[in-house]
Every structure is written in structure tokens, then in C-alpha cells.
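Asks: How does the following fold in three dimensions:
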Amino acid sequence: MKKGTSIAKLIQDCSAIIVDEAPMLNKSVFEAPDRTLKDINSTEDVMGGIPFLLCRDFRQILPVIRSGTRANIVNKCIKKSYLWRDVKQLKLTTNMRVHRHNDSNADAFAKLLSAVGDGKTAVVRQPDMILILELGNEVNSIDELIQQVFPDFGDNVNNSDWLSQRVILAPVMGCYVIKLIT
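Replies: The predicted model follows:
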């Protein structure tokens, strides 16, 4: 991007730049806008003087580095960037999605997810999985899984409210279980 172009002007007019899921960023993706914004705004201020809001939860996925070791992955995190020293961290503590609906079940589930993320829940470690005791149901077959998650599916297939209250969590869409079900 060059100074004086229409895209440079558009970015110069921004009040702020917001990046969601920031921990997934490779630090070079975090650093590149810094150099570009400094250039188009003719300043050495961090991010060219434009507020840069990073939304994050470091308990979630880190950058994906093909064939990367743990050390490679950690070294590519935004916290390893030279820019991290300039980051002012603010912590949000209220889940507004849950708070807005005043739903005790949703509140309990949000608290459970936070406890899982903080490593404060009981787990059973097995060679091929980690079972979180307070979360989900254990089943013995794919048919039992489908029956527990989608009972009376034929009667509710067109009921979006009913469907929106059911989920099978899988690490990726190509998961063995998901392929069997679909």
C-alpha cells in the first residue's frame, strides 16, 4: 500500500482498527500493519497512531505453524512481538451475551466454560482424549450419540429453535463422527 492511494486515505480516516481472535495471529501478521500504518501516516507512533484493539482469549487456539514444534508456535505468538510491550491490557469480566438474556442455564454454562479454560475442572486423562466430567455426555455408540443429541429429529427437522439448542462438538468438520452422521 502506498501513501496517497485511496485505500491509504481510507485507513488514515479510521478511528480505530479492531482485530478479533488476536491470539491466532502469527506475530508477523500483527507487525506488518505497524510498519504500513507508520509509513502511510508518516509517523513512528505505534500502529501509525491509530488505536488498534485486539480482542483475545489466550486460552483458545494459538497460531497454526505447519510442522511447528511447541517452541516454534510459542515464538510466533503475538505476545512475542516487539509490539507487545506497547499493548495496554484491559480485561472484560461480564459475559454480556449471557447477562443480557438473564438465563441461569446459560450463566452456569458460561461459568463452566471459564473454569475449563482456567484449568479448574475435574478431568479424566486417557491416552486418546481428555474427558471433562462436568461437560457433555459419554455414549457407547454413534447411534446413541445421535439419539441423545437429536431425539425426535424427524419431527423437529424444520424447527430452528429446537435445532439451535443441540450441538455435537468436534475438533474439525472432517472429524470421523461428523462424517458418519452426515
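
Asks: okay, CA-based contacts and neighbour counts for the rest of this
Replies: Fine.

Asks: State the distance from residue 156 to residue 37.
Replies: Residue 156 sits 52 Å away from residue 37, taking C-alpha to C-alpha, to the nearest Å as the criterion.

Asks: Neighbour count: the two, which is higher?
Replies: Neighbours per residue (other C-alpha atoms under 10 Å) separate residue 156 from residue 37, with residue 37 holding more: 23 against 13.

Asks: Distance check, the more buried one against residue 8.
Replies: Counting by C-alpha to C-alpha, the gap from residue 37 to residue 8 is 9 Å.

Asks: Give the helix, strand or coil label for the closest residue to residue 130 other than its chain neighbours.
Replies: In space, and not counting its chain neighbours, residue 130 is closest to residue 124: 5.8 Å by C-alpha to C-alpha, 6 or more residues apart in numbering. Using DSSP: H, G, I helix; E, B strand; the rest coil, the three-state assignment for residue 124 comes out as strand.

Asks: what number of residues lie near residue 124?
Replies: If you count neighbours by other C-alpha under 10 Å, residue 124 ends up with 9.

Asks: Second input sequence below; structure requested for side-by-side comparison:
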Amino acid sequence: MKKTKAILGLPIISISTAENVGKVNNLIVNGNDGTVDYILVETGDKAISSLVISTRDIIGVGEYATTIDSEGVMIDISSVPDAIELLQKNVQIKNTSILTKNGNLIGKSGDFFVDDDFNISALEFIEEGNSNEVKIILRKDVITFGKNLIVVAEDVEEKILDSEEDLISDETSSFFIDPMKKAL
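Replies: Presented below is the predicted three-dimensional model:
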């Protein structure tokens, strides 16, 4: 699981040529599915229009680089209608107001976490009036990722994790409760 700020700016390395072919410029979020579906690529070449990589074509995201099989998976965004549609919806997770299902505005989101399959697994929560303390809301408590709001379950405040470390220990403990769940 990685925070998006650890992914943004990473070099993109083609495994077939062992070359740097760009860098991660932005993540394109699918608010309906709660996933990151595409990565917007920065190539440094102003003449080239925007390129995207489907997250299905990403081999891995490490501390140093994002890896792909070849440059062939980098596609001009104009030929990917799904990516254009998602960009037009403009679902942003960071710095978005968080509203409970019953209509209470409880704070804003900070960064968010994605798993190895680019599913959004959690988001940082900054409580209204307390910007110094960052807590964690799990994906299972999010109802909707919208353009201007994230709607969460009414009882989310009872389920918020106190820190990023709690997120990691919560994930580990759920593995030991049901190890086959992770294996499948």
C-alpha cells in the first residue's frame, strides 16, 4: 500500500529497454469504482500531447520507479475515451470536503492510499477545526467519491483510525484473521 505522494513524480522505467521513458505526473481517479485507472505521464517533450498508462499495464511501483513492460503501453490520451471522461469528471480525493451520509460536514481529506491493484484503500482525514491532526478513514466507510465531496457512512467517526501505523496494523491483523482472503 502506498500514499499517492510516494507515486507522483516517480520515473517510469520500461523493462524491455531498461530506460526512463517519463515520470508520473498525475493520477486519474475513477470515483465510481474507488480506483486509480490511469497515470498521466510527463515525458518532457512539449510537442507530444498527454500520454496515459492504464494502471492494468503497470508492473510495479517501488521506492525508486514505476515499471512498465514497454513504451507501447503509453497511449495518447485522445485515443482513450475512458481517460478523457474521467478527467472531465475531475474527481479529486485530496483536499476534498468530507460529508456524512446524514449531511454533517466533518472535515477534509488529505492524501490517499492505493493498494497494489490501484484500489483506493484509505484516505487521510483532517477534522474540521483541527488541521494539526491527521487520521485515517478506510475505503469501506466511503460511500461516494465525488467532484467536490466525499460522502462517508454516518458512523465513520467511530471507525476512524488514529494514524497511518494503525492502518498497517489493521491490514496485517485482517490477514491473520482470514489468510485465505489475501491468498485468493
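
Asks: What does the superposition give as a TM-score?
Replies: Between these two chains, after superposing, the TM-score reads 0.27 (TM-score structural alignment, normalised by the length of the first structure); 87 aligned residues with a C-alpha RMSD of 5.7 Å.

Asks: my read is residue 87 of the second structure is in a strand, agree?
Replies: No. Read with three-state DSSP, residue 87 of the second structure is helix and lies in no strand.

Asks: Does it touch residue 30 like I think?
Replies: No. Applying C-alpha atoms under 8 Å, one finds residue 87 of the second structure not in contact with residue 30, separated by 9.1 Å.

Asks: who's more crowded, the two?
Replies: Set side by side, residue 87 of the second structure and residue 30 show more neighbours around residue 30, with 24 against 16, by other C-alpha under 10 Å.

Asks: Surely residue 38 of the second structure is within a strand?
Replies: Yes. Judged by three-state DSSP, residue 38 of the second structure forms part of a strand.

Asks: What is the neighbour count of the nearest residue to it once chain neighbours are set aside?
Replies: Using C-alpha to C-alpha, 6+ apart and skipping residues adjacent in sequence, the residue nearest residue 38 of the second structure is residue 54, 4.5 Å away. When counting by other C-alpha under 10 Å, one arrives at 17 neighbours for residue 54 of the second structure.

Asks: Any figure for the gap between residue 3 of the second structure and residue 82 of the second structure?
Replies: Separation of residue 3 of the second structure from residue 82 of the second structure (C-alpha to C-alpha): 24 Å.

Asks: neighbour-wise, which of the two wins?
Replies: Using other C-alpha under 10 Å as the criterion, residue 3 of the second structure and residue 82 rank with residue 3 on top: 17 against 14.

Asks: Can you give me the distance of the more buried one to residue 159 of the second structure?
Replies: Distance from residue 3 of the second structure to residue 159 of the second structure, by C-alpha to C-alpha: 20 Å.

Asks: Can you name the element that comes right after the helix or strand containing residue 72 of the first structure?
Replies: According to DSSP states H and E, residue 72 of the first structure maps onto helix 70-75. Downstream of helix 70-75 of the first structure, the next assigned helix or strand under DSSP H and E is helix 96-101.

Asks: helices or strands up against that next one?
Replies: Packing partners of helix 96-101 of the first structure (3 or more C-alpha pairs under 8 Å, 6 or more residues apart in numbering; DSSP states H and E): helix 104-117.

Asks: Mind listing what's buried along the helix it packs on?
Replies: Using 16 or more other C-alpha atoms under 10 Å as the test for burial, helix 104-117 of the first structure gives 107, 112, 116.

Asks: elements contacting that helix?
Replies: Against helix 104-117 of the first structure (3+ C-alpha pairs under 8 Å, 6+ apart) you get helix 96-101.
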